[in-house]
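S.K.: 3D model of this:
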Amino acid sequence: MEQHPRRLLTVVTESTIESHLLRDMERWGAHGYTITEARGKGARGVREGNWEANRNLRIEVVCDDVTADRIAAGLREHYYDNYAMILYTCDVDVLRREKF
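M.R.: Here you go, the predicted model:
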């Protein structure tokens, strides 16, 4: 089984910016993504998701290193100062490199 290295970029942020964020992430090179609802506690308090303004999303993008770096730089520049957001990456191996 042949494996191909990629990066998994994960963003946890406020659901209110979803459409803007996805538009920008695609502009910065994301070919696809997976979105799930997320709850938790962090520097900005508890995010329980029990009302629209208090919902979080986890957005995952599998891509190459250059794209992950470009998206991360864009997020830091355009979103970090004004929105609750965390971002992390990890190395992953994919079996179908043509999808990523």
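S.K.: all contacts plus neighbour counts: C-alpha atoms, from now on.
M.R.: Will do.
S.K.: just the strands in the protein please.
M.R.: Along the chain, the segments classed as strands by DSSP state E run 4-14, 34-38, 40-42, 45-47, 56-63, 85-94.
S.K.: just say which of those is most tucked in.
M.R.: Among those, strand 56-63 has the highest mean neighbour count (mean count of other Cα atoms under 10 Å), at a mean of 22.
S.K.: same for that strand, what does it pack against?
M.R.: For strand 56-63, the packing partners by 3 or more Cα pairs under 8 Å, 6 or more residues apart in numbering; DSSP states H and E come out as strand 4-14, strand 34-38.
S.K.: next, the structure of the following sequence, for comparison with the previous one:
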Amino acid sequence: MQADDRKLVTIITEAALERRLAEDLKRLGAHGYTISDARGEGSRGVRSAGWDASSNIRVEVVCDAAIAAKISAHLRQHYYDHYAMILFFTDVGVLRPEKF
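M.R.: Below is the predicted model:
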């Protein structure tokens, strides 16, 4: 089995940003994304999925390293100072690289 290398970009942030982030990701070159509800506790306190104002989402994007770098730079510049947000990368192998 031959897999091609890609990056999995994972963003955990405030649910209120969902639509805006989806638009940004497409504009930055992501071919797609997955969004799910998330909850937990961090430096900004407990974030539950039970109330819209305090709910979080987990956004996952599989893309090449160049797009991952563009996403990272954009989020740091436009969101990090004003919203609860973390971002991390994972190296992944994909079987249909043209989709990513």
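S.K.: returning to that earlier point: which among the strands of structure 1 is found nearest to residue 25 of structure 1?
M.R.: Between residue 25 of structure 1 and the strands of structure 1, the shortest separation by Cα to Cα is 9.2 Å, and it involves strand 56-63.
S.K.: how big is the offset of that closest one relative to structure 2?
M.R.: Average distance, strand 56-63 of structure 1 versus aligned residues of structure 2 after superposition (mean Cα distance after the TM-score superposition for structure 1): 0.3 Å.
S.K.: distance check, residue 29 of structure 2 against residue 63 of structure 2.
M.R.: 9 Å (Cα to Cα, to the nearest Å).
S.K.: residue 40 of structure 2 now?
M.R.: Residue 40 of structure 2 is 26 Å from residue 63 of structure 2, where distance means Cα to Cα.
S.K.: for the residue nearest the centre of structure 1, give me its contacts.
M.R.: Central residue of structure 1 (Cα atoms, centre = their mean): residue 11, 2.9 Å from the mean position. Counting by Cα atoms under 8 Å, 6 or more residues apart in numbering, residue 11 of structure 1 makes contact with 57, 58, 59, 60, 85, 86, 87, 88.
S.K.: for residue 22 of structure 1, state which of the residues you listed is nearest.
M.R.: Nearest to residue 22 of structure 1 among these: residue 59, at 9.0 Å, using Cα to Cα.
S.K.: test my guess that that closest one contacts residue 32.
M.R.: No: using Cα atoms under 8 Å, residue 59 of structure 1 is not in contact with residue 32, being 10.1 Å away.
S.K.: follow-up on the earlier one: the helices and strands packed on strand 56-63 of structure 1: which one's closest to residue 21 of structure 1?
M.R.: Of these, nearest to residue 21 of structure 1 by Cα to Cα is strand 4-14, at 9.6 Å.
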